[in-house]
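quick one, structure for this:
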Amino acid sequence: MTKTKVAIIGSGNIGTDLMFKVIRLSSVLDMGVMVGIDPESDGLARAARLGFETTHEGVDGLIRSPQFDEISIVFDATSAGAHKANAEKLLPLGKTLVDLTPAAIGPYVVPVVNLDEHLDAPDINMVTCGGQATIPIVAAVSAVTPVHYGEIVASIASKSAGPGTRANIDEFTETTSAAIEQVGGAARGKAIIILNPAEPAMIMRDTVQVLTSRLDAANRRKVEDAVAARVSEVADYVPGYRLKQVVQFQDQGAEADGLVPGDRVQPDGYTRVTVFLEVEGAAMYLPEYAGNLDIMTSAALRTAERLVTSTHERQAVA
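Okay, here's the model as predicted:
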């Protein structure tokens, strides 16, 4: 199979880590152009040393590249605001965008939950690191029983939060909350991010709490099995993704009514399901504690690879 050429916009930590994943892990993607705006960035320097084309003139430099016509997929690892400007220029030129920012121009995609529903989307949004880590769990519970409320807390090492992440905290919470509902299936979603300044830096930790109707023993076992299966699916492309403790269940009464939409109030009470996760980075370019960035680049890689294989499958049928 001929590899599909890609470009990466954003020569910071996320874009550079993604470049190494494309080079070392992908059998269907071929690294084409690394795009940045800082000519002194480490990402551009590393790409150049590896023999790849680089430009520090942003998306305009990419469009002028002699390889531009060969590039099918463009990853955007910049910021929410920058992605909107980049999309305006690239979408009319027929490029498929995999957006690693919280811009949310295109549909939210979490590979193990809904990727196959959006294979024809021109601009795919990878939600956020917290969303990639936790929404699979919300969706797993939703597949067993309706989720009336879903809340996630993503705790990441402060050292792993670069200027793009810090500038997009509001977008992070808004995008993740919306995706908990739209992708995870919760009637109401809430997201919290914590920048943990601990030394030594700690790996990403995520807490998922959902409210369901009261669960009996049989349905609790179904939830446990669904969560375990989903963790295994995510770990297939994010090896450092794991369940930290057994799934926790706690019955609650009317005190939880205020968290759920009015039409979801349960007169018989609720069961609070709590799942604790951690994500250790692969340390391919970023340190091990940067699991939040690793899960984003891993999810983006899996998404782009599936876009390519689905295209080949359709061409084979035709």
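
from here on, just use CA atoms for contacts and neighbour counts.
Fine.

residue ranges of the helices in the stretch 51-200 of the chain, please?
58-63, 80-90, 111-114, 129-142, 163-167, 169-182 (DSSP state H, counting those that start in this stretch).

by contact count, what packs against the last one?
Applying 3 or more CA pairs under 8 Å, 6 or more residues apart in numbering; DSSP states H and E, we find helix 169-182 packed against helix 129-142, strand 189-196.

another one to check against the first:
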Amino acid sequence: MSSQKAKVAIIGSGNIGTDLMIKVLRNSEHLEMGAMVGIDPASDGLARAARLGVPTTAEGVDGLIAMDGFEDIEFVFDATSAKAHEHNAGRLQPLGKTMIDLTPAAIGPYIVPAVNLTEHLDAQNVNMVTCGGQATIPIVAAVSRVVPVGYAEIVASIASKSAGPGTRANIDEFTETTSAAIVSVGGAAAGKAIIILNPAEPPLIMRDTVFCLVDASAPGIGDEIRSSVEKMVSDVAAYVPGYRLKQQVQITDIPADRPVRSLVPAGTHRPTHQVSVFLEVEGAAHYLPAYAGNLDIMTSAGLQVAERMAQQKAARKVEL
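Presented below is the predicted three-dimensional model:
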């Protein structure tokens, strides 16, 4: 491995952490694995890391800090749970480690690479929102770049088999964090997020639906919205190849008697149209099968952020 690469640790040896480790090992240009951290000595993620030559510990964040070479680790991905991240960040940030948070803890600023990748590269703790947020917030942002979005609602449906214990423990945080990021990153005046763990067999691929209420009465606005959404889908697919539109963007009139006023903030114009966007996210099958697009989009987004952070740090060292 190149000595110029930044060393990273991953806390959480479950589905997300293991998929992320494989991406770092196979695809990263600026990062190399320094440690895989878990709390279950029998976990498949720790066993796989050991087989791949990655240093491991089953003693959690304290075990990481005690590992040989800990001082060389620059970035720490946290793929545990929202509650655990609060503890992990409290231990690691005072030691100068940059945290890329893949839980819904939302201690640091939200990053959705296709929307605001460069805005928080100097932050010591950044939050990757949620898998549903990474899939849908770019679409809300694409619409809001054309016309104000009074209300945005997203529904993320993932295969139950792709949701590990950490994901299940964070369902409430998922909805709260994603809803907040729909507003702060996506640009909607108000937002709501819903997640569905689909137990269907065989497991179904990740599907996401985005509804935006807008005033699209001006001539040509519909074409501009469609063009903006299609461009955004292309931008996300650049780092998540399995991300795609399931069908054409739909823009429909909102009947005058439909009670939508309560969905938009007070003082906002009544929406005239509903924009409906239907997405599909196929995973790269690095760890779980291709139906687990929720893993792929989350880990791909986290990797994208860490890559850019490492690239920026390296450039600054050269300048000095």
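
any chance of a markdown table for the helices and strands packed on helix 169-182 of the first structure, columns distance to Gly15 of the first structure and mean neighbour count?
As requested, these are exported to a markdown table (distance: least, CA to CA, whole Å; neighbours: other CA atoms under 10 Å):
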| stretch | distance to Gly15 of the first structure | mean neighbour count |
| --- | --- | --- |
| helix 129-142 | 14 | 27 |
| strand 189-196 | 21 | 19 |
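
and of the helices of the stretch 51-200 of the first structure, who's closest to Gln248 of the first structure?
helix 129-142 (12.6 Å; CA to CA).

what range in the second structure does that closest one sit on?
Aligned using TM-score structural alignment, helix 129-142 of the first structure spans residues 131-144 in the second structure.

how close does the matching stretch sit to the first structure?
After superposition onto the first structure, the mean distance of stretch 131-144 of the second structure to its aligned counterpart is 0.3 Å, using mean CA distance after the TM-score superposition for the first structure.

how far away from the center of its chain is that stretch?
Counting by CA atoms, centre = their mean, to the nearest Å, stretch 131-144 of the second structure is centred 10 Å from the centre of its parent chain.

would you check the span in the first structure matched by stretch 75-89 of the second structure?
Going by TM-score structural alignment: stretch 75-89 of the second structure matches residues 73-87.

got it, and stretch 171-185 of the second structure?
Using TM-score structural alignment, stretch 171-185 of the second structure pairs with 169-183 in the first structure.

next, the buried residues of that stretch.
For stretch 169-183 of the first structure, a neighbour-count test (16 or more other CA atoms under 10 Å) marks 171-183 as buried.

coming back round to it: what's next to the match of helix 129-142 of the first structure, contact-wise?
Contact partners of stretch 131-144 of the second structure, identified using CA atoms under 8 Å, 6 or more residues apart in numbering, comprise 112, 114-115, 128, 149, 152, 154-156, 178, 181-182, 185-188, 195, 208-210, 212, 225, 228-229, 232-233, 236, 277, 281, 294-295, 297-298, 301.

check stretch 230-250 of the first structure too.
Under CA under 8 Å, 6+ apart, the answer for stretch 230-250 of the first structure is 112, 133, 136-137, 140, 220, 224, 228, 271-282, 291, 294-295, 298-299, 302.

same thing but 7 Å
112, 136-137, 140, 224, 271-282, 295, 298 (CA atoms under 7 Å, 6 or more residues apart in numbering).
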